[in-house]
Structures are given as C-alpha cells and as structure tokens.
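Asker: this one's structure only:
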C-alpha cells in the first residue's frame, strides 16, 4: 500500500479507534485520560495528548512530534488491551502499529501507559518510555534502511548481459548539516524534483552519522545538474558508483536501467527509495523487484549526545535479491547481430530446437521485443509449413502434381505468383520450395478448415504460451469458405511473429513443438510485470510421417534459396516473399538451432545464411 493510501486509511480508522477507546472501560476517569492521550497522539493533535500528561506540555508535544519525524512514520495507530487500577495508580496496556512509510514494514509493539492522580485528575506519567518501553531519557528513535547492490541479468553460461555504467549517488550526512538541514534539503529538492518534505523526513529519521542517499543521477542528467550541486557542497556529497546498468546485446531484451525519478517513483509504487536504480524496459523492468530485492530496515535507539546506536528495537531482513538467468547465448547473439547488420531492416530469432529456449534476438531498424517477439506480421507462404502438416494428413502427397500459373482464383479470391512459374510437371514439394502461391492455394479444397486449425494450434499458433516480455503467439481467423482456406494456406490471413515461426521450424527439426522459454530463474517475473501463464501449454509431438515429409520439403526449400546455404553444414528451410509489403521470410534450421528471419527490402534467406555462417565461424 502506498504512503498516501496508508495515511488515508489511518485517518479513516481514527473515528473507529476513538469509539473503541471510549467504550471499552467501565472506569470513566482513567479511561478518559488514556483515550485522549492515545487519540491525540494518533491524530497528531499533540495539544490534546499533552493535556493528559503530567509533563511540561511543550516537552510532551515536541517528543510526540519528534517520534513521528524520527521514524519517518506515515501514521500511528493504537489499540487498548486492558486498564488495571491499583489504588491511586493505573496502568493501561496498549498495542501500537507504526506505518514506517515508503512501503516499509508495519512496526508493531506493545507498551504501557502509567497513570496517576494529579490534583484529582488522571494524568499519564510522562517519560520517554511512553513512546516505547526501551526508550530512555537522552535517547531518540531512528530508522536505518539498507539495500544490496542491483544484481545482473546473465546468459546461459552465467556471463553478465550488461556492462558497468556510472551512476552518481547524491546524499548527506545528517550530523554535518546542523542548522542548515532545511536549507540544504530545500535546494536539493529543487534540483532533483523529489518532494522536499519527503527528503527532509528521510534525513531527520536517519542516524546522524550515516550517509543518507537522496537521489541518483545517470551521467547525462548529472552533467546537467553538476554545477547546481556544487553550489551546496560540501554539505551534499556525491558518490560515483559503477553499477551493471548498460545492457549488452540483445539490448531491448535485457533492458535499460536508470535512476529513480519522482515520476517513476509514483508509477512504480514498489519498494524503491529515492536513489535506487530502476529497470526501464526488458527483463530489467520485468524482474525489477527480484534484481533489487527489498530494503532491509532497522528501528533503533540512538544516544542523543554521541549519536551512537544503543539498541535495535526491530529488524526486517528484507527480501533477498538475485540474478536473472536467461536462455540467451552470447555467441549466438553475436552471429544474429552480424547477420541482421547487413540488412536494410530486419530481425532474426534463434531458438534451441530441442528445448524451445530463446538463444538470440537480433534486429536492425526493428524492435527486438516489439517486432521479433511481439510483432504481428502476415505469414505469407512461410505458413505453408503448417499448412503442409494439415494437407499431408488429409492425403496430399509431396509428389502430387500441381500447376503453378502466374494467376489463379480460388472461391473468388485471386492469387498472383511473381516468381518463376514452373513446368506443368511440378510437384507439391517443388511448389512448396519455390513458394508458388497459386499452386498452394489450389489445394484449399483438399483440406478442411478444422484440419488447418488443428495443425496451426499444434504448432503453437494462437496458443496461450507466454514470455516475461510481450510476445505474440499468432492468429488465424475462422475459416469457412474455400477462399478463406486458400488464403490461410498462402498465409495471407494468418498473423505471426518471428518467434512464433522460429518455434515452428524447431518443431519440424526436433519432432516436437515446445513453448518458448527465455528465463530459467526465477520462475516468474514481478507481479506488476507481464505475467507468465500459471502452467505453460503442453508440448505437441509432430506426426513422424509428416515430419519426414516436411524435412525433405524444407531441404528442397533451401535448394530453391541457395543464399541460405553458407559454408559447411546442411540448412533446412523455406523462404517466402510478400512483395506488396516488401517483406521477406526465411524459416528453417541448422543443427539444433532453429531460426525465423523477417526482413524489409532485403534477402531473408541470405540473412539466415550469414547467421549460420557466423555461428560456425565465430570471430
């Protein structure tokens, strides 16, 4: 719950608390003193509370107000448990609940209010122990937060996927500020944009000798404010820190890290404190809480004269942080980046065929998340891999003779093939390999709509698989007419992402479609991030006879696209072109690495060939 909501909740419960304190005792005189003191303390009506104590009202008021400041508390709430009278003395037992604010834990403790008669009026016997039973005169309360350094996102070998970047942590030592505390904090608030009262309460609640970090700047932002900060030094200290914040490829997948700003503090509403680093996108954002953990918090007592710790009243260890382990492979990523760098615009997704693990995501002038994982693109004849599964099961043989005219109409839908038309003796396999859309579309009457749907789902298209980052599983519309079936076989009404198609290639290679994975540990991202399904969909085996046929067909597909074959090693796949949108696909595999390449105004098959060549011969 946010600080503002907690304060509101405390205010709302005040009336109920007052009624509880009013109605739970039969002894009206001592009860009135307890009620007024605790209700006054809880509602910050320190005048009312002080009127029910036997101490100097100014001293009592100051002590109660200081307790809230010393703890940087959002609210106090009290519950009276019992009232025991012995002669002219009475003791009230009560429970206290202190909201330490900024998503820190609730501090609960039990204490007593000693009361005695003063001139016939019940009064709270005042001492510092009224605030907490272990607090003595000459002492104060304080809160000490601490956190662990941000952890790393790592690849499958444990290699860090970010490089050190410099952040500038700005803070103060309270004891060095003296009477200038308010002035210094006011200037710092103007520079950082953080609320002045929040910075001030943080300084006042901290042990005087501790360094209290109040803001963190990235390099560019720090250079902008450096001169202004210099004007309030040496009261304000700047600590340069090298932290793992600069992402290595694939940068969009790993994500950027920045300093917490007033704007992101409001949006996140999490355990962050001003000065923390925050994941802006990618896995850094999805696993923000896991990478940072939560703040360790101590409530302590301090000696007012020396500023030294006296006792720890309560300690919360916080949630431990840890690295995020991914399936990414740095060498495969280098090959993907090298391959797409030569395109005008393109993206490449590589997965481990035997597991569905994402190995690399390369992109140029396209987004690694937005396009490679989550893009919605027409499949074109790359979808013929899936359509062929349904057609072969329906009895169409790869050796089936098909005509490949330049144009054909099926059920009223017109299809145009811009490639080189084949001889009349061409087969289904040859039409598949060359992407002859007119020949493929002619098979619409040989397969049912339900058969096409089942094959699409068996290859994960439209199935509810998820990643910790936004991903598109594909979409095929309802098919009723022959025209709609023909358009599906040609991939004209089917939308897919490059990741979806890489998994299709992996299924043919391995004999089983598997849902993708990108992170192996922890099990799921933060609750506020994109959620993984409770249970991933089951793996789906490919019919062995179909797999044998598709393997031969995709071998022929590479023969029709020789640019996909680079150097030693057999590549299997199929190329597809969508001339009207200037898009090109290559979907295939080599060894245990399956890929989908999508390019604009570039040769997708050649990009795949460069990838496999670079993968075999890393620099």
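Answerer: Arrived safely. Quick caveat, the model's predicted, so the values are computed rather than measured.
Asker: please count neighbours and contacts with C-alpha atoms only from this point.
Answerer: Fine.
Asker: what segments of the stretch 1-150 of the chain are helices?
Answerer: Residue ranges of the helices in the stretch 1-150 of the chain, as given by DSSP state H, counting those that start in this stretch, are 3-12, 14-23, 28-42, 46-51, 57-71.
Asker: including distance to residue 112, could these go into a markdown table?
Answerer: Formatted as a markdown table, these follow (distance: least, C-alpha to C-alpha, whole Å):
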| stretch | distance to residue 112 |
| --- | --- |
| helix 3-12 | 21 |
| helix 14-23 | 15 |
| helix 28-42 | 10 |
| helix 46-51 | 15 |
| helix 57-71 | 15 |
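Asker: of those, which is nearest residue 437?
Answerer: helix 3-12 (60.4 Å; C-alpha to C-alpha).
Asker: how far away from the center of its chain is that closest one?
Answerer: The chain centroid and the centroid of helix 3-12 are separated by 28 Å, computed with C-alpha atoms, centre = their mean, to the nearest Å.
Asker: distance to residue 493 and mean neighbour count added to the helices of the stretch 1-150 of the chain, as a markdown table?
Answerer: A markdown table is the format used below for the helices of the stretch 1-150 of the chain (distance: least, C-alpha to C-alpha, whole Å; neighbours: other C-alpha atoms under 10 Å):
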| stretch | distance to residue 493 | mean neighbour count |
| --- | --- | --- |
| helix 3-12 | 48 | 15 |
| helix 14-23 | 61 | 16 |
| helix 28-42 | 64 | 21 |
| helix 46-51 | 71 | 21 |
| helix 57-71 | 62 | 18 |
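Asker: comparison target below:
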C-alpha cells in the first residue's frame, strides 16, 4: 500500500518491453558480481534491547549459537547448550542427512518468558543441495545457569518445531536427466565447460518455469518410517522437451570472463551476474564454489552500501536532497546503537555527492528523517521491482525491504543493512534500472511471464544517479576501475555479517550498460579487482 507521495509524481506508466536483440547487438549491458558470506549468518542491526528488556548476555548467547550453527562450527554451537553431546549429534545428523549447506539463521526480537528464561525466535533458511531453500521459523529457549551464565536450553524442537522423539525428517530426491542448454548464439553450455553454471543448469531442467530437480523433505514416524507430512517440496513439473536443448540468454564469452574473474579471486564464496540494461536479459551467472546452491540468483544477503543507489533515488525523487547540498559525514552516529564509517573515516562538511562517492554511512543515516518509515521499501518496489514476483526462468529470490520496526533498524536500512535483503541478480537489476530509468524483469530463458508493474524513474533522477556513480569511479571508493576504457560508473558497499565473520564486500558498476558486484572484506578492496578483471576481459558492450 502506498502511504507516501513524491515531489515528482510524473506518471510515466508501465515500461514497454523492447524487442530482444541478437548477440551481435549488445548495445547496453549491466553486469553484477557478488560474493556470498561464508557462514551466511545474518546478525541484523536492530532493534536492540533496552535496559528493561531481556538480558543482553542471553541474546548475545543466542546469536552466537546461531552463528556457530550457520558456519558449521557444530561442536562450538553444541557447547553453548545444556546438552552438548546430544546437541552435537543432532545438529550434525540434521545438516548432513538433509544435504544442507550454508544455512542462514536470522534472530528476531527476544522475549522474556519467565524468571531466568529468555526466548529468541529465529528464521531458518536451509539450502538443500541441488534443490532449493527450505524456510521455516523456530525458537531458541535460553536459561540462566547457577553461575549466572546463559545457555541454550537444549530440546529437539529448537532445531525445527516438529522435530521430536517420535518424528524425524527424511530427504527424498526424484532424479532428472541432465539438461541440454545453449547460449544466445547456439553454443553449448555445460557444467563441464562452465563449472560455476552447475547450479543454474540444474534448475533449467524444469523449462521456462524453472522446475529443476524435484524432491521433498518429509516428516516421518521414527518407528514405522511412514510419512506424516511434507515439510518442503522442490521443483515442479518437467516441461523441458526431450527433442531439443533449452535456449538461454547467456553469452558464452561473458560467462567465460565471469568464471575467470571469480577463479582469480582465490576460491572464496562468490557469485556474479551480468545482464543487459536495455532488456534485462542475463548474459552470465557465476557461483564459486559450484556446490549446488545458486548464490547469484537465490542468495539472501545484506547489500550494504550498494543499496545507497535505492536510498539516493528515494531522496532525490522527493527533492529531499541535491548532490551539492552539505550533509556532513561524522565518524560516528548513534541511533540506538553506534554506527560508523568503514575504517572510522569522516568527511566534515561533505556534500551529498561526496557522501555517496566516499560511501559515508553516517551521512545517509542522518538523512533518515527525510523519508517515511515505509518509503524506502515503496521506492524499491515501485521503481526497481524489488519485492515483486520475478519469473526469471529458474527459481530466484526477489528481495525484501520490510518497514523498519524502530529508528535503529530504519538507520540500518538506509545503508543496506538491518533486514534489507538482496543478491547479485537484484543488485544487477537495481543498477541497470538506475542508469536507464526503466526496470526490466531479468530473464534467463525466452518466454518468461512478466507480472511486474513498475514506474520509470524521472530523467532528472537518472541523470543524477549516473553522475554520482561516475564520480565514485573518478574520485571515490571505486577508483580501482578508473583505468578501464569507457565511461564507467560504480558503487561500493560493505555489509556487516557478525562479529566473528568477515564482512560482505560488494561493488556494482555500469559501462555503457554494465553493472557489477563482488564481496569480501570491503567493496573496493576485494570486490573491485574481480569486477575490474571481468570488465577488462568481457566482450565489448
């Protein structure tokens, strides 16, 4: 529901779909590369308990347990419970038995549930290798011990609410034959020639709707083995024809360049998407390691400061700020918790342009009062299609920008943290929309349904965004791209994951029509070289 109006409400209407172009006419392209977080634990940035809320030490212990579980440190996670041996055994069998890799566990608001007890709800996103993500909610009960320390009060139901002494889970797969896929020029694509495409090609087995391999997680009776209920189903009806391969929008040249760029990044968890600005057709999708989980299209990560493209759009749309306005950039800013800039930098008297090019968190957080609580999500959905349902051709995660629950979370959302969730595909599309003004639903195969409805950005806002991203390359945090040919614009980003894991480093960029993202410790330092290598090696746009 729309609850806010903009200063420039020009109704451009729904964008028209342009006719598809052949590979020889790649006039405009957007490319994005991103790395997935190692443990994939989303610590979140708020809200934080006040003095009258649950004991912060209990909440910290719950978050630490979730972080250890997500990162695969099962002995450490088990040691945080009241039954370490049993917990270690169950957590190991649950993960291995259901082929779960890289779970994402997001803590929600804690609640005092009695004297000496606290409950922390959490959302679990469990990627089942080769099938998809099983999402559910559960709760962590914590109990204060005699020595004053807090421990997770172990019980089977905390792993999943329906896991108990009488029931267990069983994974069943339905085998499907390998899909034959071609790129946009008819060149054969396979996991053998393009290894990081493996999780994408596996999902193409279902045809335009992305049915992919099929399987299910069943709750079964421990004694009889009978299925009590199906907890999660993956894949759909196979529609791919046996008499011909699937024709994709991928470009073998872009794909090869993407794989080489990620290969030179040292084997860290990474994902990359390249797509065309003018029609959203995806040219390359790369994942490392190619373990079966499609981080590039299905991952859920905080986009960090690359999200400032959307935040800037929201501010510029309503005339709340102009590029030359002084916004200031102090080293720290406290909004329920202390926020800071990367390496605690500061730029006193900075203009909004400088705050963007130097990726100043505190300046953007200081502008939060210019936007209504739901306005950032409204702009993301209305102009960028984020949070709407996308039909890409394979399963994808299409983003989430919830209304902030308090001022701390609103501050975090301004800089792409808190509960804002995206992935390389989303940020590639965001960048393409920002520099062209029009959202095009990304597509991997021809004939995908488009149910999105968006409004084009006003030309003045597009011009400002292009100028801001260009200045980030010529004199800001994306200087690593300055030596490449073409008029490149970019935005870097760094998103906190948890205290004991490296940050996610992102970068998005466009050249003619190119946008790129990558992740490591910082956007410019670790993501930048991957993006630079990709643009240097990729076919000319």
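Answerer: That came through fine. Given the structure is predicted, the values throughout are model-derived calculations rather than measurements.
Asker: thinking again about what came up before, out of the helices of the stretch 1-150 of the first structure, which is closest to residue 298 of the first structure?
Answerer: Of all these, helix 57-71 sits nearest to residue 298 of the first structure, with 10.3 Å by C-alpha to C-alpha.
Asker: name the helices or strands packed onto that closest one?
Answerer: Packing partners of helix 57-71 of the first structure (3 or more C-alpha pairs under 8 Å, 6 or more residues apart in numbering; DSSP states H and E): helix 46-51, strand 139-146, helix 196-205.
Asker: what are the boundaries of the strands in the stretch 351-500 of the second structure?
Answerer: 488-495 (DSSP state E, counting those that start in this stretch).
Asker: that one: helices as residue ranges?
Answerer: Counting by DSSP H, counting those that start in this stretch, the stretch 351-500 of the second structure has helices at residues 352-357, 361-366, 375-384, 407-414, 424-436, 459-475.
Asker: tell me which residues in stretch 330-337 of the first structure are buried?
Answerer: Using 16 or more other C-alpha atoms under 10 Å as the burial criterion, the residues of stretch 330-337 of the first structure that qualify are 330, 332, 333, 334, 335, 336, 337.
Asker: the last one and residue 365 touch, don't they?
Answerer: No: Residue 337 of the first structure lies out of contact with residue 365 (C-alpha atoms under 8 Å); the separation is 11.9 Å.
Asker: can you find the partner of residue 342 of the second structure in the first structure?
Answerer: When the first structure is aligned by TM-score structural alignment, residue 342 of the second structure is paired with residue 418.
Asker: contact partners for that match?
Answerer: With contacts defined as C-alpha atoms under 8 Å, 6 or more residues apart in numbering, residue 418 of the first structure is in contact with residue 406.
Asker: just so I have it, where are all the strands in the stretch 151-300 of the first structure?
Answerer: Remark: strands assigned in the stretch 151-300 of the first structure by DSSP E, counting those that start in this stretch are 153-154, 162-172, 212-218, 237-247, 257-259, 277-279, 296-303.
Asker: where exactly do the helices run in the second structure?
Answerer: In the second structure, the segments counted as helices under DSSP state H are 56-71, 74-79, 84-97, 198-203, 252-263, 295-298, 308-317, 352-357, 361-366, 375-384, 407-414, 424-436, 459-475, 528-537.
Asker: quick one: closest of the ones you listed to residue 497 of the second structure.
Answerer: For these, proximity to residue 497 of the second structure was assessed by C-alpha to C-alpha; helix 56-71 is nearest, at 9.5 Å.
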